[in-house]
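Enquirer: Below: sequence and its predicted model.
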Amino acid sequence: MTDSQRLKGKTALITGAASGFGRGIAERYVAEGARVVVLDINEGGAKEVAGSLGDAATAVACDITDGAAVSAAVDAATSAFGELDILVNNAGWSNPNTPVMNVDEATFDKLFAVNVKSIFHFTRAIVPHWRAIGRGVMINVGSTAGLRPRPGLVWYNATKATVNNITKSLAIELAGDRIRVCGIAPVMGETGLLETFMGMPDTPENRKKFIATIPLGRLSKPSDIAGAAVYLASDDADLVTGVNLEIDGGRCI
């Protein structure tokens, strides 16, 4: 550890941090000097990740669609660390790629509850704390699906477009409170949801077809998203708010 760590002395809560992008962000944040709350509905997974990160991390189990649970989780985070500088709304969910008329109401409701309403809950829970300490950074993990929607994921695409708009709306409303709000829009990544998005078996041939649509020629990795999340949370980005940073290898061009 050196003084060049970009998040030295900062504290962060990361949702969906038991796997995928969230785990990658948690690991990178600790490497950059932050203390991290590893939050996930998968309590065992959250504890495993926090344990692997040592004293700089603590695990919190939470259903992010439950407002009371979210408030309790934020209280637990501030109790553990005293103050909370950064919130990464990373947790998300997608239905399997399927024609729009085959998506039922329960699936629609879950998509919006996990991907959108959770941000409502966390905003209400954490903004009073940030106003009290005079600062805060929220990072919302959206998707290129909200910028360049494709067939088979209509309502998922809609949730991510909403997340992009929430990021900009919160950024302008909360700027006077010294609260920055930024977004990250990854292209399809090497995570557990990959086959869900592709709507086809995850074979080398099918991956090759999708990767051919990405100018830089590969899928995103947790390390790509973590690097962006470090920059946006750091003091290097002190004048950056309201952006939806595309980590997509050029797919949205």
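Expert: Okay, I see it.
Enquirer: okay, CA-based contacts and neighbour counts for the rest of this
Expert: Noted.
Enquirer: all strands for the protein, in order.
Expert: Along the chain, counting by DSSP state E, strands occupy 11-15, 35-40, 57-61, 86-89, 136-141, 179-186, 244-247.
Enquirer: highest average neighbour count across these?
Expert: When you average the neighbours per residue for each of these (mean count of other Cα atoms under 10 Å), strand 35-40 leads with a mean of 29.
Enquirer: Tell me what angle that strand forms with strand 11-15.
Expert: Angle of strand 35-40 versus strand 11-15, following axes from the mean of the first three to the mean of the last three Cα atoms, to 10 degrees, is 10 degrees.
Enquirer: which other helices and strands contact strand 35-40?
Expert: Here strand 35-40 is seen to pack against strand 11-15, helix 20-31, helix 43-53, strand 57-61 when contacts are counted using 3 or more Cα pairs under 8 Å, 6 or more residues apart in numbering; DSSP states H and E.
Enquirer: Give me the distance from it to the chain's centre.
Expert: Offset of strand 35-40 from its chain centre (Cα atoms, centre = their mean, to the nearest Å): 12 Å.
Enquirer: just to revisit the earlier point, with distance to Thr98 added, can I get the helices and strands packed on strand 35-40 in JSON lines?
Expert: Shown next, in JSON lines, are these (distance: least, Cα to Cα, whole Å):
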{"stretch": "strand 11-15", "distance to Thr98": "27"}
{"stretch": "helix 20-31", "distance to Thr98": "23"}
{"stretch": "helix 43-53", "distance to Thr98": "29"}
{"stretch": "strand 57-61", "distance to Thr98": "31"}
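Enquirer: alright, now check it against this:
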Amino acid sequence: MTSSMSDKAGLVTGAGSGIGQAAAIALARAGASVMVSDIDETAGTETVAKIEEEGGTAAFLRCDVSDEAQVEALVDATVSAFGKLDFAFNNAGTNGVFAPIGDMDSAVWDRVMKVSLYSVFYCLKHEVRAMEENGGGSIVNTASGAGLIGIAYNAPYTAAKFGVVGMTRNVAMDYAPKGIRVNALAPGSTATPMMMNAFEQNPGDEFRNSILAGIPMGVLAEPEDQADAVVWLCSDHARMVTGVTLPVDGGYLAGK
């Protein structure tokens, strides 16, 4: 049986760990050639090694997604390495710190905007140009449940993710006639380094238990759960899906 991503090539940002790493590996397993990108060179090269150990095709390029010139270079490098850009998973982001807005450091706000919102703009801008050259493609942006209903004590992250959802819808409409699909993934609480960092900022059982209590399934998602959704959205199996924000959250948003 032909794999769902056979003969396709693309890129994943924030692919050194967590959801990005799981998605890069899953895309390669499905037959894709993957440009792995992360600001952490050691982590990114480890992801490439994992893919190559399984017989997949991958390369690495370090990229700070808050820098547009580096994002443009990443897209160009992907096309140079693989001959085209069929898909992109714009996953890199940061959650900042938990604090009420009156106590929020403006430098934290600016950093979250650059890494979690501006980066998606930079990626989309250069990815759609490359995809137009080969007649279409599929882009997935990492949003969050925080981009659909908001979360307490993290205004910059919430604002950034609402922006990602809005940008996803806008670009999906603009580029659908050109064969480019644009969707967003809204991961629920997932066992990633970012989630573990949140637990460290809120020690004790109270915060963890409050997170689990809000998930009808009662457990954290695994990065692989998110990766499976990314592969589907990037593949031709989702050919009529665009402008959608897909929650993968164990039912968290169902009653909200």
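Expert: Sure, I can see it. Just so you know, these numbers come straight off a predicted model, no measurement behind them.
Enquirer: Can you pull the TM-score for these?
Expert: Here the TM-score for the pair of chains, by TM-score structural alignment, normalised by the length of the first structure, is 0.95; 250 aligned residues with a Cα RMSD of 1.3 Å.
Enquirer: hang on, the earlier thing: in JSON lines, list the strands of the first structure along with distance to Phe108 of the first structure.
Expert: Formatted as JSON lines, these follow (distance: least, Cα to Cα, whole Å):
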{"stretch": "strand 11-15", "distance to Phe108 of the first structure": "21"}
{"stretch": "strand 35-40", "distance to Phe108 of the first structure": "21"}
{"stretch": "strand 57-61", "distance to Phe108 of the first structure": "24"}
{"stretch": "strand 86-89", "distance to Phe108 of the first structure": "20"}
{"stretch": "strand 136-141", "distance to Phe108 of the first structure": "19"}
{"stretch": "strand 179-186", "distance to Phe108 of the first structure": "21"}
{"stretch": "strand 244-247", "distance to Phe108 of the first structure": "24"}
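Enquirer: show me the residues around the equivalent of Val231 of the second structure over in the first structure that make contact.
Expert: Following TM-score structural alignment, the counterpart assigned to Val231 of the second structure within the first structure is Val230. For Val230 of the first structure, the contact set (Cα atoms under 8 Å, 6 or more residues apart in numbering) comprises Arg6, Leu7, Ile25, Arg28, Tyr29, Glu32.
Enquirer: Among these, which pair sits farthest apart?
Expert: Arg6 and Ile25 (13.5 Å; Cα to Cα).
Enquirer: OK, contacts around Ala99 of the second structure?
Expert: Tyr153, Asn154.
Enquirer: My error: substitute Val248 of the second structure in the last question.
Expert: Leu185, Ala186, Pro187, Gly188, Ala221, Asp225, Gln226, Ala229.
Enquirer: what do you get for Gly137 of the second structure?
Expert: Shown in contact with Gly137 of the second structure (Cα under 8 Å, 6+ apart): Leu85, Asp86, Phe87, Met131, Gly179, Ile180, Arg181.
Enquirer: Check the gap between it and Val182 of the second structure for me.
Expert: Per Cα to Cα, to the nearest Å, Gly137 of the second structure is found 9 Å from Val182 of the second structure.
Enquirer: Asp67 of the second structure now?
Expert: For Asp67 of the second structure relative to Val182 of the second structure (Cα to Cα), the value is 22 Å.
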